[in-house]
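A.B. asks: heads up, no residue letters with this:
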């Protein structure tokens, strides 16, 4: 069996960092960990070729060579996913597909003509698929009623990756989350009982990347790294000496719930083992909205104090925010903007609420007849109007989103937050840089940032040099982090224009809503100029 593994392209989005990738000479932020784990689960006698289409496109020879195409995708990759299924059928190739998008919205993959649907978690369903292929079955759907023991998961095929193409590498320690947020599909995909790998198993994956020559940042892709605090502490206690023996070859970033701030020991262990940043799902500073969406873990302690404590433990904060919760009061966008400025979170991900399939929110809205089931806007990106009828006017929510996002990523405000956040961080290891760039890419990125922000942008030129000089003298350990955040600003300053344009187009062309002048007219004026 000749198998072509394809990972679809991402559109330009908040997390695509297109402009940053360009100026750094990179292709993608992180590699697709899921599909290279699938590669490890396939029979050793099968011949494998792999293409991450965000790095390079497959060739016509790849298509002629293969007997079977295997795809994995998230919702945001839907357009390219569907095009690949179509091309495979035109060439007479069988298609197997899995991952979050086919698992959550299965009917769309069926309608597209996917031959083998390998849903849920592959450790259980891929062996079922292989057995069906060996029996000569030409199609099938393979599901699991239970969750696999991830301590038995194979090591991903890191050797298939072009390491030089990525900003950072990726590993996984756990799956699942103990919380019950109404809008989140993680608990439907992976369950509420966090399952973890064994410490030595995770360290073996780090060793594999080390042996392949990777040096730099690593994203631990868990949806909630601290879901099982007992096991994550076991891992960190073994990770610290491993990192020390190799002179800290990696720095780590991960995702966690805000209750991280409640565990001093965990914060200390993360700092000592090389973590430089964490993504927090803050969602909103409005306590009423947090209660409505069942994000009660964010209501136990003041959120500003939690952010300050995490900074003092040595961690840069990335965070997600959402507009459009039921019962939300007018001005939510401005309250989010004020919270971000108070906490100096550099890169707030602001999105409009969506109701994903197979979530408690989807089920509730279906019972209330508020779902727009034929709404084609749901794309998995943050600047998409909601796929349900909200409790306040959609035009008001959209206008607050555009205004807040535009102001949050004003170049001067963005650079000021980057500067303040870096100065607020207290370092656990005073000798190590907090962020590492891939070998051979750092000097190019720094030179580009100096040119773009220190010379070509007169509106921030003086601010850039003044802040850079202060960082250099007061806290040189965060210099890489600061320059990396500055470089990312080039992406967001382009993306805020695209986000505003997308919202304006949806309001104008969507027959359910009239156009919104306050968004569309400034956009047209800017395009004309």
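C.D. replies: That came through fine. Just so it is clear, the model here is predicted, and its values are computed rather than measured.
A.B. asks: going forward, measure contacts and count neighbours with C-alpha atoms only.
C.D. replies: Fine.
A.B. asks: Let me know how buried residue 223 is, in neighbour terms.
C.D. replies: Per other Cα atoms under 10 Å, the neighbour tally for residue 223 reads 24.
A.B. asks: Who are the contact partners of the residue nearest to residue 57 when sequence neighbours are not counted?
C.D. replies: Spatial nearest neighbour of residue 57, excluding adjacent residues (Cα to Cα, 6 or more residues apart in numbering): residue 51 at 6.5 Å. Contacts here follow Cα atoms under 8 Å, 6 or more residues apart in numbering; on that basis residue 51 touches 4, 5, 6, 7, 57, 58.
A.B. asks: so which strand or helix has residue 51?
C.D. replies: Element membership for residue 51 (DSSP states H and E) is strand 47-52.
A.B. asks: Distance from the helix or strand following that strand to the middle of the chain?
C.D. replies: Next along the chain after strand 47-52, taking DSSP H and E as the criterion, comes helix 60-65. Here helix 60-65 is found 31 Å from its chain centre; the criterion is Cα atoms, centre = their mean, to the nearest Å.
A.B. asks: One more: stretch 372-390?
C.D. replies: 19 Å.
A.B. asks: which residues are contacting it?
C.D. replies: Contacts of stretch 372-390 (Cα under 8 Å, 6+ apart): 13-14, 74-76, 78, 324-326, 349-355, 365, 370-371, 394, 398, 499, 502-503, 506.
A.B. asks: So for the strand holding residue 51, what gets flagged as buried?
C.D. replies: Residues of strand 47-52 classed as buried: 48, 49, 50, 51, 52 (neighbour count, 16 or more other Cα atoms under 10 Å).
A.B. asks: what's the nearest residue in space to residue 428 that is not next to it in sequence in contact with, if anything?
C.D. replies: If the residues on either side of it in the chain are set aside, residue 428 comes closest to residue 271, at 5.5 Å by Cα to Cα, 6+ apart. Residues near residue 271 by Cα under 8 Å, 6+ apart: 313, 314, 315, 427, 428, 429.
A.B. asks: Which parts of the stretch 101-250 of the chain are helices?
C.D. replies: Using DSSP state H, counting those that start in this stretch, the helices of the stretch 101-250 of the chain run over 106-112, 122-134, 186-190, 199-211, 229-245.
A.B. asks: Point out the most buried one among these.
C.D. replies: Of all the helices of the stretch 101-250 of the chain, helix 186-190 carries the top mean neighbour count, a mean of 20, counting by mean count of other Cα atoms under 10 Å.
A.B. asks: Now do that helix: distance to the chain's middle.
C.D. replies: Its chain's C-alpha centre lies 16 Å from the corresponding centre of helix 186-190 when counted by Cα atoms, centre = their mean.
A.B. asks: What is the neighbour count of residue 301?
C.D. replies: 13.
A.B. asks: Equivalent analysis for residue 373, please.
C.D. replies: Residues near residue 373, counting by other Cα under 10 Å: 10.
A.B. asks: Pasting the second one now:
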């Protein structure tokens, strides 16, 4: 029997803060990190039955028809924000008669939005995927397989389960990095743990992965690092955990092993990860210092809010065991850069939220803040509460940074929140404000690795950065920051260049978002201009001339609206096209008032 040829495809993300698309261009990279989940699942296939095409990451390269035609099976893994791209992949695969397997957070939480895929693998693949493959190869596979299915649990022979019936990770295979061109990415990606001990009401992690923090062993982790080395990779490595320090006992065993591995291999990697704010607590000093000792340089943490009442409503009281400002500075002084997430639109939020949040971020020296509008994701306690209260509007699309609106009815006025959010982003990513935070971080940051080797690509990109940023708006602030950084701390100059390049991305995305937001306001003004025109229209016109003038005016307005729409970045057009269609409908409703019986339609 010939082997089935699998074409693994990772769908495209829209342009967001997280894509870092404009920051990657100067250093010759195409995407932030490779698809760890998809590469791991590929390692679960029995080699006797399957052969593999390299992974086609659509964030790096286009998927071609020839690639689809050459495969027997298409396999995709997707998050919610990738649904549109994935649906396009499925349609193209079906056009050529190919079956599609889809897995990941989107098929798990929203199977109804993945109806076109032939097979859905829900939950963690260690349990359900091997059993699905067994049934598929024997010709009796059903459409959906879940780790919660009774027959999946009954047929499981090899995977040990946690107390919460989640798969332990001790047998999770090393990802197939041989199927990925790692040189295309800004960082590599490995996973240490799943699950989170906290249970914030807006977060779906505990629903997807449970409240136990299940980890890989130190030897598994060093094996994964060995695999990256074999593929010739060195540079940043993102440990893609939702909370790296969820299992503190195991983390304390891992960190010395990472340091030993780094010593043995010449320190090829710089680690960064996500962790809860209790990393700053005195009781976790050993972990914090161990992270710095083993090569961690940055941590992302979910601060979410600096309002204690809001945090209490989120069930995130742990963030106020230590003042947020003190917590950030504690982590920075230990030697880690802090980036952070913030949420706008929670119940109990005060009207001064934007002013206070801006000042906190500046004072804390958080160079990369990630504010986002609150979304109620399916299966979260927030979602269930809002549903009971009748406040839900629609399901989330997974992009909370640049889709300007809420999928529920917020307590504060929505226009106030959205306008304030747009203004906050513009203020945060103003050149002077951004570089002020960089300087604050420099003064706060404790012992930090020599990044000259790690950021050599940033130095290569320096020339491109000068070309892109020095002679543009904000160029003087750019020059002052880099010149000052080179004098204050020459060893960290490549990191300063990297920060400046990141600002280029944030400004681009924020400008694109602000233009889309402004378009919504413009379409309203266009309609009111048309109304005013109708009121002032001279009665000296004959009815026929009046119809002609009104129609001409409506068409002119619509052309102007269409031109503005086409100038928007394609990833920000979804709200704009809706507003355009609403404007068109309202104009036609007004035109109908001038329509005479027996006359052909005068709609635009």
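C.D. replies: Yes, it's here. In this text the structure is predicted, and so the values were computed from the model without any measurement.
A.B. asks: Drop the TM-score for these two in here.
C.D. replies: The TM-score (TM-score structural alignment, normalised by the length of structure 1) is 0.91; 506 aligned residues with a Cα RMSD of 2.2 Å.
A.B. asks: if we can go back for a sec, just give me the match in structure 2 for the residue nearest to residue 428 of structure 1.
C.D. replies: Under the alignment (TM-score structural alignment), residue 271 of structure 1 pairs with residue 292 of structure 2.
A.B. asks: Would you check how far apart its match and residue 402 of structure 2 are?
C.D. replies: Here the distance between residue 292 of structure 2 and residue 402 of structure 2 works out to 33 Å (Cα to Cα, to the nearest Å).
A.B. asks: Can you list the buried residues in stretch 400-420 of structure 1?
C.D. replies: By neighbour count with 16+ other Cα under 10 Å, stretch 400-420 of structure 1 contains the buried residues 400-409, 411, 413-420.
A.B. asks: Now do it: everything it contacts.
C.D. replies: Counting by Cα under 8 Å, 6+ apart, 323, 331-334, 336-337, 341, 344-348, 350-352, 459-460, 463-464, 467, 471, 482, 485-486, 489, 492-493, 496-497, 499-500, 503, 519 sit against stretch 400-420 of structure 1.
A.B. asks: and if we set it to 7 Å?
C.D. replies: Residues outside stretch 400-420 of structure 1 that contact it (Cα atoms under 7 Å, 6 or more residues apart in numbering): 333-334, 337, 344-346, 350, 460, 467, 482, 485-486, 492-493, 496, 500.
A.B. asks: One more: stretch 326-346 of structure 2?
C.D. replies: Contacting residues not belonging to stretch 326-346 of structure 2 are listed as 277, 280, 289, 292, 297-305, 310, 364, 366-374, 410, 417, 444-448 [Cα under 7 Å, 6+ apart].
A.B. asks: let's see it at 8 Å
C.D. replies: Taking Cα under 8 Å, 6+ apart as the rule, stretch 326-346 of structure 2 contacts 277, 279-281, 288-289, 292, 296-305, 310, 364, 366-374, 410-412, 417, 421, 441, 444-448.
A.B. asks: continuing past the helix ranked longest in structure 2, what's the next helix or strand?
C.D. replies: Assignment by DSSP state H gives helix 493-536 as the longest helix of structure 2. Sequence-wise, the next helix or strand downstream of helix 493-536 of structure 2 (DSSP H and E) is helix 543-566.
A.B. asks: tell me how far that next one is from the chain's mean position?
C.D. replies: 40 Å.
A.B. asks: That one versus helix 493-536: what angle between them?
C.D. replies: Interaxial angle of helix 543-566 of structure 2 relative to helix 493-536 (axes from the mean of the first three to the mean of the last three Cα atoms, to 10 degrees): 170 degrees.
A.B. asks: For helix 543-566 of structure 2, buried residues please.
C.D. replies: Quick answer for helix 543-566 of structure 2 (16+ other Cα under 10 Å): 546, 547, 550, 551, 553, 554, 555, 557, 558, 561, 564, 565.
A.B. asks: Looking at structure 1, name the residue matched to residue 576 of structure 2.
C.D. replies: By TM-score structural alignment, residue 576 of structure 2 lines up with nothing in structure 1.
A.B. asks: secondary structure element for residue 576 of structure 2?
C.D. replies: According to DSSP H and E, residue 576 of structure 2 maps onto helix 574-592.
A.B. asks: Pull the distance from that helix to the chain's centre.
C.D. replies: 31 Å.
A.B. asks: Counting by contacts, list what that helix packs against.
C.D. replies: Packing partners of helix 574-592 of structure 2 (3 or more Cα pairs under 8 Å, 6 or more residues apart in numbering; DSSP states H and E): helix 493-536, helix 543-566.
A.B. asks: Switch these over to JSON lines; also include distance to residue 120 of structure 2.
C.D. replies: Below are these laid out as JSON lines (distance: least, Cα to Cα, whole Å):
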{"stretch": "helix 493-536", "distance to residue 120 of structure 2": "33"}
{"stretch": "helix 543-566", "distance to residue 120 of structure 2": "36"}
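A.B. asks: I'd like to check what contacts stretch 468-482 of structure 1. Which residues are they?
C.D. replies: 418, 419, 422, 423, 430, 431, 432, 433, 434, 435, 436, 437.
A.B. asks: Ok, which of the helices of the stretch 101-250 of structure 1 comes nearest residue 453 of structure 1?
C.D. replies: Of all these, the one in closest proximity to residue 453 of structure 1, counting by Cα to Cα, is helix 199-211 (33.8 Å).
A.B. asks: after superposition, how close is that closest one to structure 2?
C.D. replies: After superposition onto structure 2, the average distance of helix 199-211 of structure 1 to its aligned residues comes to 1.0 Å, using mean Cα distance after the TM-score superposition for structure 1.
A.B. asks: before we move on, what about stretch 81-88 of structure 1?
C.D. replies: Aligned to structure 2 and superposed, stretch 81-88 of structure 1 gives a mean residue distance of 1.1 Å (mean Cα distance after the TM-score superposition for structure 1).
A.B. asks: In structure 2, what range does that stretch match?
C.D. replies: Aligned by TM-score structural alignment, stretch 81-88 of structure 1 corresponds to residues 86-93 of structure 2.
A.B. asks: Same check on stretch 15-31 of structure 1?
C.D. replies: Against structure 2, stretch 15-31 of structure 1 falls on residues 18-34 (TM-score structural alignment).
A.B. asks: ditto for stretch 286-299 of structure 1
C.D. replies: Counting by TM-score structural alignment, stretch 286-299 of structure 1 falls onto residues 307-320 of structure 2.
A.B. asks: end-to-end on that stretch?
C.D. replies: Length of stretch 307-320 of structure 2, first residue to last, Cα to Cα: 9 Å.
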